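>>> would you be able to build a 3D model of this:
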Amino acid sequence: MNEVVNYLRTCGTFFLATSEEEKPHVRPFGAVCEFEGKLYFVTNNKKKVYQQLKENPSVELCGMSKGTWIRVSGEVKEDDRREARLAMMNENRQALSSMYTVDDHLMTVFYFVQGEATLYSFTEEPKKIQLD
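Here you go, the predicted structure:
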């Protein structure tokens, strides 16, 4: 899991794909963390992406760094525990502190319940990492 989290951090910005009414929606994200062995990301529960995640938890992340790229696909679930939000804030304070506080009732974290990350390059075979 560390390898996946570290890779997404090196991307700086990665993209999350959701769907709504069978139409894809892709948007940039930038904060991830590992908590209790799971891959987490954060969003605002007032945004459309939040509703899309709740209605259809099948997602895919994609990011690129230094001529390689990662694709993470699977099913996500909201974690409403304060400890999970605190872990996210502690790992991403610089990026998140201007937007959220742990107890603001806006900051919401999701984690991959199950899924697979695949690291790709033009010169090597893809490397698969199970998230469950």
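>>> only C-alpha atoms for contact and neighbour calcs from this point on.
OK.
>>> element containing the residue nearest to the spatial centre of the chain?
By C-alpha atoms, centre = their mean, the chain has its centre lying nearest to Phe41, at 3.6 Å. Using DSSP states H and E, Phe41 sits within strand 38-44.
>>> contact partners of that strand?
Residues from elsewhere that reach strand 38-44 (C-alpha atoms under 8 Å, 6 or more residues apart in numbering): 1, 5, 31-34, 49-50, 88, 106-113, 131-132.
>>> right, and the helix or strand after it?
helix 48-55.
>>> next, the angle strand 38-44 makes with that next one.
130 degrees (axes from the mean of the first three to the mean of the last three C-alpha atoms, to 10 degrees).
>>> from the chain's centroid, how far away is helix 48-55?
Distance of helix 48-55 from its chain centroid, counting by C-alpha atoms, centre = their mean, to the nearest Å, is 14 Å.
>>> ok, now stretch 34-54?
7 Å.
>>> for that stretch, how far is the first residue from the last?
End-to-end distance of stretch 34-54: 21 Å, with C-alpha to C-alpha, to the nearest Å as the criterion.
>>> in a strand, that's where Arg9 is, yeah?
No - counting by DSSP: H, G, I helix; E, B strand; the rest coil, Arg9 is not part of a strand but helix.
>>> next up, for comparison:
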Amino acid sequence: MDLQECIKFASENPVCFLATSEGDQPRVRALLMWFANENGFYFATMSPKKVFKQLQSNPKVELCFYNNAADLKDAKMMRITGVVDLLEDEELKNKILQDRAFLADLVGRPLDDITEVFRINRGEVYFWTMADILKEPELERIKF
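So this is what the prediction gives:
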């Protein structure tokens, strides 16, 4: 297993679950990954949302990607534990505003002043299947 396999899995299954914390309370929500490459896993959110404030307060997160296989014996998930970098990159921000233009219609206002891009570019990744139910401590992990 290598980082390219992780990037491929995330790209093929871009809906994931992001876990953050708010004080001592865990918070989790589904999130659509924007893209992944050798520099990390990229996402966007909006600054008024609670998730953004949680990322600012504690950048340690966990992600879970799942392939949603029809047969559970083919089910596979990929977990990423890492640290978020909040990016101040106008080029990336403009690109996501183009790629996700439909969001402006949903929110009912321009998004350029509230869109926040972040990535997880350091952490640990591992895969898990039903065959691994009691083997989690033994599973191969990749640090990135």
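>>> aligned partner of the residue nearest to the centre of structure 1 in structure 2?
In structure 2, the residue paired with Phe41 of structure 1 according to TM-score structural alignment is Phe43.
>>> and the strands in structure 2?
Secondary structure of structure 2 (DSSP state E): strands at 15-22, 25-32, 35-37, 40-46, 60-66, 76-87, 115-129, 142-143.
>>> wait, which of the ones you listed is closest to Arg100 of structure 2?
Among the strands of structure 2, strand 40-46 comes nearest to Arg100 of structure 2, with 9.8 Å by C-alpha to C-alpha.
>>> in the closest one, what counts as buried?
Across strand 40-46 of structure 2, burial judged by 16 or more other C-alpha atoms under 10 Å covers 40-46.
>>> mean per-residue distance, it to structure 1?
Superposed on structure 1, strand 40-46 of structure 2 shows a mean distance to its aligned partners of 1.4 Å (mean C-alpha distance after the TM-score superposition for structure 1).
>>> quick one, what contacts Tyr100 of structure 1?
The contact partners of Tyr100 of structure 1, by C-alpha under 8 Å, 6+ apart, come to 106-107.
>>> what about it, distance to Gln114 of structure 1?
Where Gln114 of structure 1 is concerned, Tyr100 of structure 1 sits at a distance of 27 Å (C-alpha to C-alpha).
>>> before we move on, what about Leu53 of structure 1?
Distance of Leu53 of structure 1 to Gln114 of structure 1, computed by C-alpha to C-alpha: 15 Å.
>>> more neighbours, the two?
Between Leu53 of structure 1 and Gln114, counting by other C-alpha atoms under 10 Å, Leu53 is the more crowded of the two (20 against 16).
>>> what do we get in structure 2 for the more buried one?
Match for Leu53 of structure 1 (TM-score structural alignment): Leu55.
>>> that match against Ala19, yeah?
No - using C-alpha atoms under 8 Å, Leu55 of structure 2 is not in contact with Ala19, being 9.9 Å away.
>>> let me see the contact set for the aligned residue in structure 2 for Lys23 of structure 1.
Mapped onto structure 2 by TM-score structural alignment, Lys23 of structure 1 lines up with Gln25. Shown in contact with Gln25 of structure 2 (C-alpha under 8 Å, 6+ apart): no residues.
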